[in-house]
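>>> A structural model of the following input is requested.
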Amino acid sequence: MDDVLLRAPLVPPTDTLRRDAPVTPEEAQRLRDLPPEAYWLEIARHLDWITPPERGLDGTLGDFRYFPGATLNVSVNCLDRHDPHRVALHYEREDGLRETWTYGRLTRATARFAACLQDLGVTRGDRVGIYLSNAPEAFIAIQACYRIGAVYSVIFAGFSASAVRDRLTDAQPKVVICTDATLRRGRPVPLLSTLREAMTGVDSVGAVVVARRVDRDAPLQQGEHDFHALLDAQTRHAEPVPVEANEPGFIIYTSGTTSKPKGLVHSAAGFLVGTYANVLWSLNLRPDDVYWCTADVGWLTFPIFALVGGLAHGATLVVYEGGIDHPTPERPYALLERYGVTKMFTAPTALRMLRRAGDDAVARHDLTRLQLVALVGEPLDPETWHWTQGTLGGGRIFVNNTYGQTETGTAWASSMVGLTPTRPGSCGEPLPGYRAQVLRDDGQPAASGELGVLTLSEPFPSLARTVWGDHDRYRAVYLSDHPGHYAASDAALMDADGQLWVTGRVDDVMNVAGHRIGTMELEAALTTHPAVSEAAVVARPDPLRGTVPVAFVVPRAGTLPSPALEAELADAVVQGVGRLARPDRVVIVSTVPRTRSGKIMRRLLRDLLVTGDVTGDLTSLENPEALDVIRQALNAPD
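Predicted structure coming up:
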């Protein structure tokens, strides 16, 4: 990686965030120095337990328990213990529908819906499918599962019937909760009809509960129940069930490519403890904060930073359903201004989308209450970091890039907000309670600045415990490459100050003529060019050099593609990274394939580049037309 990036000045916390820091710098250092087991026992004391933990860790990676014998209820910690008059949710849909929910109202609805689930036969340990959009019903349904000890399984609302069926077949839920449809860029996206098709051959489901939000009069079939009719008729409030700290809380599936999706199992209490700490350090949410997490409920970022971790801190959450840039790219600014958002959690791609819309849009909105923008999901280029801090934030905010995975249940690398600095483009440092190592291929620790495989050497409460129904697969995927370490195939390095740089999947590290190069640094070099809105670099096999980089570039508005621009961009990579990294080709395109969260699907770019076709799971692809755009660009004469 370019030494200029690794040696850029560290950026300290802002005065506002330093003043409001949750602990003193001395206390933060004490926590960082604690052994993980002692640290997690201290964090656990922040929460309300029915049977408090007396012990921390029991076991090792692959077979461990945290806080054995202790019991709590997640919904009590997320709802009941907060001021019932405080606003919990400001909900808004892209067509303008708005709702406000206090903690008291949300708690009562959750307890009543939990009773509805019990009346439908759901008991402790039963699975419940959650096929919902970013709507209040998602909070009610998931917290209701926590309240009665049911194990929920979130299914992303953008999946096809086939992908939904795979997940239902594996989890075998007794009840599925869905919305009739969701809105996306002005069009209804049917969920109920997709679910009906997906349930063919799935015999475990005894009832479907439908929250009719788009078509209030949508007809229901046998075995389907109206969410709000059940809720309105229910007078009983389910009592919170004590749940042992290592009992399963939920199953979340990784997207399949060529193999069956993995149903990762997280414990309820372990996830709560981990996300509570994650939000404490990465956001320092306070009761007077208004906070917007832009993620989709179907991806784990939303439960970590909003649905569980966010509610556990009692903040006011903004919940948005739909495309955040619809009907115009100014929609996010309008939301930030309307609700007086103080802290925001999003993805680098969303920020690049805002930047592409131009800076004039920022100036038309009052964003002066914004203090912090936190990020996760993919590598962050320094150019986007500086635009976010300087233009979006007016030079007064802190930009906190973080790193985590579905498997880890937290974004475990981050700045401790108000306490520790960051370096633009990095992911901060490993938070207290985590022991990270970057390893070489031979298993030895990598040197400072040396690219290797990112691993964790000790268990922690929010780490996924198994793959549902297939623990051997869990061990083979995560624990076999580097014995004694958890590894999920991400490439990374640590700089001289201990800042973590995650460059992407191990597959995205190219070996060019014997030199290992991460795609992140090439993309960062491209986005520094004033004509570039965003860039994605993938590797193409080469008989002479092993692999060579190929760049896909989306230009800024008003920029016309030309051979001269392609040459300029190739030169920008040479200047930023080195002559060895010069792209074999620069492909200028109007769009690239994305997930609904805006993340570029580099896997599909690689498929089109190497084979001319795409394989694997396409259900999270939002813009299928991008595939034809890429094909045409690749087939165009040089």
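
>>> contacts, neighbours, all on C-alpha from now
Will do.

>>> Just to check, Leu31 is in contact with Pro432?
Yes: Leu31 is within contact range of Pro432, at 6.3 Å (criterion: CA atoms under 8 Å).

>>> intersection of neighbour lists for these two?
Taking CA atoms under 8 Å, 6 or more residues apart in numbering as the contact definition, Leu31 and Pro432 share the neighbouring residues Tyr39.

>>> Another sequence for comparison is provided below:
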Amino acid sequence: MWKPEREHLEESNVAKTLAERGEPLEKFLEYTYTGDFWSWFESHVLGLRWARRYEKVLDLSRGVQWPRWFVGGFLNIGDQVEESAQPLVKWEGEDGSAAEWSYSYVLYKARAVASWLKRAGLRKGDRVAVYMPMVPEIVPVMLGIIRAGGIFVPLFSGFGREAIRIRLEDSEARFVFASDVSYRRGREVDMLAELEAGLAKSVEAVVLHARARERKDYVDLGEVFRTGGDYVEVTEAEDPMMLIYTSGTTGKPKATVHVHGGFPIKAAADVYFHFDLKRGETLTWVTDMGWMMGPWLVFSAYLLRGSMAFFEGAPDYPKDRVWKFVERFKVKVLGMAATLTRHLRTIGAEPGEGAGELKAFGNTGEPIDAESWWWLHKAGRGRAPIINYSGGTEISGGILGCYVVKPIKPTSFNGPSPGTKAAVFTEDGKPAPPGVEGELVVLSVWPGMTRGFWRDPQRYLETYWSKWPGVWAHGDAAVVDEDGYFYIVGRADDTLKVAGKRLGPAEVEGVLNSHPAVAESAVVGKPDPLKGEVPVAFVVLKQGFQPSEELKRELAALAEKALGKAYGALEEIYFVKELPKTRNAKIMRRVIRAILLGKSPGDLSALENPTAVEEIKKAIGRQ
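Below you'll find the predicted structure:
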């Protein structure tokens, strides 16, 4: 296992905190489950600037499902830094171009964005979507929206038109900031065409980051930056400042609601205590702003007065790009999904000298395999810990992580993240004995909890709070060993994790079902050595249509076009006459997946049509 050295035991953020408090890690973690901890953290570590200080740290009068934090406090998280020449953003393009933007420069642009939005008629609480790749401009755009009192709605830069349309319509975004193109693997990707095809009626103005060519029919982002201004909206700690969409097992994608006094503070706490980021150090996570780790990267580096480094384009173009990037920008913390780590290892992208200067690796998105864990261990010369980190968009960071004052077993989590009292429950709602698989739960409340799903509070309650009274059931299958180390073993529900990104089957099914030949479909996940999981579709055709390879290609292309290659690429499509369903017409995806993987489908007593099981077996050749 990885073992801490003297610097970890004496100089790390968590070590110094434990020394100041005169208590062991386990006792300190108990303290993080209280409101007192979060009051201490925001004031003594972050030094947040309050327009009016809060009267009460935590209010649970509406129950644990709906906590209110920093009650009565006025806080705008987009207005938290002073001007400084220190770099906030470090960036690299796929062609090798680079940029470094100071705190002062980012702040100047963020102020301009906020002022322009206010002049354009933005009202407090209006939604503003952002559809841009990982370019430096995305940071002041994000902070400017929040500074103006708007609600930032990040969209994955690889989304296709249908995925864009659904999210714009659901959020009723009034403004969209977008790039006309992105660059990946030496190709120019036309993002504007996808946006134009997916625009919702609610959108009143598009602000365009024109990179390839001038467009007079849109507001120019460069002009917005040049308008200047210093507007900042007065907002409360509980005012929404961001909606991030995450897919569920049924229905449309759900927007998690995050507030000024929530997500950013939780993200910063995790980075401070897990990843040991200190003032002026550089944090990198290979991600996109449309996924949770994008805003997480921005908020944590920004509030901890560090630097964030990110790049546009593919991390394996060329294959050693990640390692050269680490060396070029003197990165101290490098975070990647296990999928990417496995891929780099597979293609022989051996870490360079810069990897040895890292103080920590981060892994998130899905469980990391032992071989990849040891590969990173070697890359960091045995000194840099691999901080396994798992939580979610609804959490604002981690439920589980690793602390550098304690040994780390390969692929494990050596403790709960700050504020999240984690446990593993069996189906009877009791703690699972060591070595017994159960469901990961949280028995505390914390500022980063989503404030429900956008305009759908009942769905939020059903998703996380309906399994056991007063317990957050997260949907991850997990195990705790005899030493108290946690391990994630997969998803407890039907949600897929494709390359570390959550994908709801209903999102893909909706696209497939829009084809005139398709009556209905079901999508399940199949394990993949590179991506962790890949989507497989089972399709029922309408009367008069026949299965064919041509139709299969049509459906695959439809999914890719609507959802994007990274998101909607189907591994396989099988045609069947019927899908297994319950009496209330719910498709039994767990049954389909079990058959696909050659496992027992379990109890089939709830099936209305048991013959559908034979249909699935026949389609995949298991009869």
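
>>> What does the TM-score come to for these two?
The TM-score (TM-score structural alignment, normalised by the length of the second structure) is 0.79; 525 aligned residues with a CA RMSD of 2.9 Å.

>>> ok, longest helix in the second structure?
For the second structure, the helix that runs over the most residues, judged by DSSP state H, is helix 103-119.

>>> Excluding covalently adjacent residues, which one is nearest to the one residue sitting closest to the centre of the second structure?
Centroid-nearest residue in the second structure: Met292, 2.6 Å away (criterion: CA atoms, centre = their mean). Distances taken as CA to CA, 6 or more residues apart in numbering place Thr393 nearest to Met292 of the second structure, at 5.4 Å, with adjacent residues excluded.

>>> right, and Val11 of the first structure touches Thr422 too?
Yes: the pair formed by Val11 of the first structure and Thr422 meets the contact definition of CA under 8 Å, at 5.3 Å.

>>> the more surrounded of those two?
The neighbour count for Val11 of the first structure versus Thr422, taken as other CA atoms under 10 Å, is higher for Thr422 (25 against 13).

>>> which residue in the second structure lines up with the more buried one?
Here Thr422 of the first structure is matched to Ile408 in the second structure, going by TM-score structural alignment.

>>> Look up how far Gly362 of the second structure lies from Thr341 of the second structure.
10 Å (CA to CA, to the nearest Å).

>>> Find me the equivalent region of stretch 235-245 of the second structure in the first structure.
For stretch 235-245 of the second structure, the matching stretch in the first structure spans residues 243-253, with TM-score structural alignment as the criterion.

>>> Figure out how far the matching stretch is from the centre of its chain.
Taking the mean of its C-alpha atoms, stretch 243-253 of the first structure sits 19 Å from the chain's own mean (CA atoms, centre = their mean, to the nearest Å).

>>> what about the strands in the stretch 201-350 of the second structure?
Taking DSSP state E, counting those that start in this stretch to define them, one finds strands in the stretch 201-350 of the second structure at 205-209, 219-220, 240-246, 254-259, 282-285, 307-311, 333-337.

>>> okay if I get the ones you listed as TSV plus mean neighbour count?
Shown next, in TSV, are the strands of the stretch 201-350 of the second structure (neighbours: other CA atoms under 10 Å):
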stretch	mean neighbour count
strand 205-209	21
strand 219-220	16
strand 240-246	26
strand 254-259	26
strand 282-285	26
strand 307-311	27
strand 333-337	23
